[in-house]
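# Sequence plus the predicted model coming up.
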Amino acid sequence: MRIILLGAPGSGKGTQAQFIFKQYGIPIISTGEMLRTEVQCNSKHGKKIKKIIDTGNLVTDDLVIALVQERIHQKDCHKGFLLDGFPRTLSQAHTIKSYGIKIDYVFKFCISDELVIQRITGRRIHDKSGRIYHIKFNPPKIPNKDDLTGETLRIREDDREEIIYKRLSAYHKITKPLISYYHQETQKDKIKYYQFDSTKSVTQIHEDITHILDDKM
């Protein structure tokens, strides 16, 4: 099963990716994590990536796709993989197809901008443990304090409202056209396209995905 997860930040695709990974053993390929890992390891690619990022530019499609290609050819991806956050653009989608990277499923998570803002700006992080809270959906016992240590929680820079608006703007402008593209691809190839309502419970969405994947196995 080779799956692409599409959706705005805060749509819940990362949560569902973890469920799919645990249930089916399909590795998650997150380009954001891959880029950070390459930089930390100071690899050949990592040096190029750091130089690009330090100059304020975006990592090129060719470099990102090279990393994805290397990753999907590793042994644990032989039975399938999950692409989370990639492709982001039509150019990337066309390129992975031209490289012969086959996709079986595209899962699109639908959510309003208003709910994205509410979900993300309400997140609070405990740095040392990585524990995540939400002021509405999963509040700490004491406001702004970690339940176990009592240490102060923080808001990640990427979770600030002004940053979220910028991320949403980029998503609508660059990534949203992928929805139309993959709709068209379902007519040409054997790609199956499904949409999920992100206002539903995490459990319900997980059950819907499980029904789809189990039915096709």
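Yes, it's here. Numbers count the residues shown, from 1 in each chain.
# C-alpha from now on. contacts and neighbour counts both.
OK.
# And residue 8, how far from residue 52?
Relative to residue 52, residue 8 is positioned 25 Å away (CA to CA, to the nearest Å).
# does residue 29 sit in a helix, a strand or a coil?
strand (DSSP: H, G, I helix; E, B strand; the rest coil).
# Presented hereafter is structure B, for comparison with structure A:
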Amino acid sequence: MIVIFLGPPGAGKGTQAAHIVERYKIPQLSTGDMLRAAVAAKTPVGVKAKEVMDAGNLVSDEIVGAIVSDRIEEPDCARGFLLDGFPRTLVQAEMLDEILAKKGLSVNAVIELKVDEAALLDRLRNRIEETKARGEEVRADDNEETFAKRLGVYSEQTAPLIPYYEKQGKLRAVDGMGTVEDVSAALDAILDPISA
């Protein structure tokens, strides 16, 4: 079972990813984690990635694709996996389709957590207030300006994946505004038949 999560920052992808990992016993593959692991393991792709990062540059789609390709060969991915943070662009989505096709695999479901952007801002404000009320330090990226930038990047780069996967018949929209339990139940209704 190969699943991709789409949704703007603050939509609850992290919370629901943990649910999917637990329920379906598949790993959550985060590009950031995979990149760090490849660098630490000094794999050929990891060495290339380290050179690029040490020079202060962003890692190319080709390097990210190669890291994903290597990672999904690991034994824990045999039953499937949840992709987090990849693909982010149409180029990456096409690359992923090619990588999977070469391995005789394909994406089973692309889940879009649909949320109201105004409500996301309210969620952010509440999280900031709750963090302060607990006497904890607010995360550096938990501010409206940074959040607005992240929403903009999502709309510009990642939202075009929605029609791409819709054309393939793989897109499933889930209302991300419900309770955590309601959203999890909606995800289970989509994924249970696929995982069977």
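Thanks, I have the structure now. Source: prediction; values computed, not measured.
# where does the TM-score land?
TM-score for the superposed chains, counting by TM-score structural alignment, normalised by the length of the second structure: 0.86, backed by 190 aligned residues with a CA RMSD of 2.1 Å.
# sorry, back to before: between residue 8 and residue 52 of the first structure, point out the one with more neighbours.
Comparing residue 8 of the first structure with residue 52 by other CA atoms under 10 Å, the one with more neighbours is residue 8, at 23 against 14.
# To what extent does the helix or strand harbouring residue 14 of the second structure diverge from the first structure after superposition?
Using DSSP states H and E, residue 14 of the second structure falls within helix 13-24. In the superposition with the first structure, the average deviation recorded for helix 13-24 of the second structure is 0.9 Å (mean CA distance after the TM-score superposition for the first structure).
# Any buried residues in that helix, and which?
Neighbour-count burial for helix 13-24 of the second structure flags 13, 16, 17, 19, 20, 24 (criterion: 16 or more other CA atoms under 10 Å).
# same check, this time on stretch 61-71 of the second structure
Neighbour-count burial for stretch 61-71 of the second structure, counted by 16+ other CA under 10 Å, picks out 63, 64, 65, 66, 67, 68, 69, 71.
# starting at the chain centroid, how far to the host helix or strand of residue 126 of the second structure?
Taking DSSP H and E as the definition, residue 126 of the second structure sits inside helix 117-133. On the basis of CA atoms, centre = their mean, to the nearest Å, helix 117-133 of the second structure sits 22 Å off its chain's mean C-alpha point.
# ok, and what's touching the top helix by length along the first structure?
Using DSSP state H to define each element, the first structure has its longest helix at helix 202-216. Outside helix 202-216 of the first structure, the residues within contact range by CA atoms under 8 Å, 6 or more residues apart in numbering are 12, 15, 16, 19, 196, 197, 198.
# What is the burial count for the fifth one?
Pointing back at residue 196 of the first structure there. Neighbours of residue 196 of the first structure (other CA under 10 Å): 19.
# part of a strand, is it?
Yes: counting by three-state DSSP, residue 196 of the first structure is located in a strand.
# which residue lines up with it in the second structure?
Correspondence of residue 196 of the first structure to the second structure, assessed by TM-score structural alignment: residue 174.
# can I assume that match is in contact with residue 110?
No: assessed by CA atoms under 8 Å, residue 174 of the second structure is found out of contact with residue 110, at 10.4 Å.
# mind listing what the residue nearest in space to the middle of the second structure touches?
Residue closest to the average C-alpha location in the second structure (CA atoms, centre = their mean): residue 84, at 2.2 Å. Neighbouring residues of residue 84 of the second structure by CA under 8 Å, 6+ apart: 4, 5, 28, 29, 30, 31.
# right, and the last one touches residue 64 too?
Yes: checked against CA under 8 Å, the pair residue 31 of the second structure and residue 64 is within contact range at 7.3 Å.
# what about residue 152 of the second structure, how many neighbours?
Counted with other CA under 10 Å, residue 152 of the second structure comes out at 14.
# before we move on, which element is the counterpart of it in the first structure in?
Aligned counterpart of residue 152 of the second structure in the first structure: residue 169 (TM-score structural alignment). Per DSSP H and E, residue 169 of the first structure falls inside helix 161-170.
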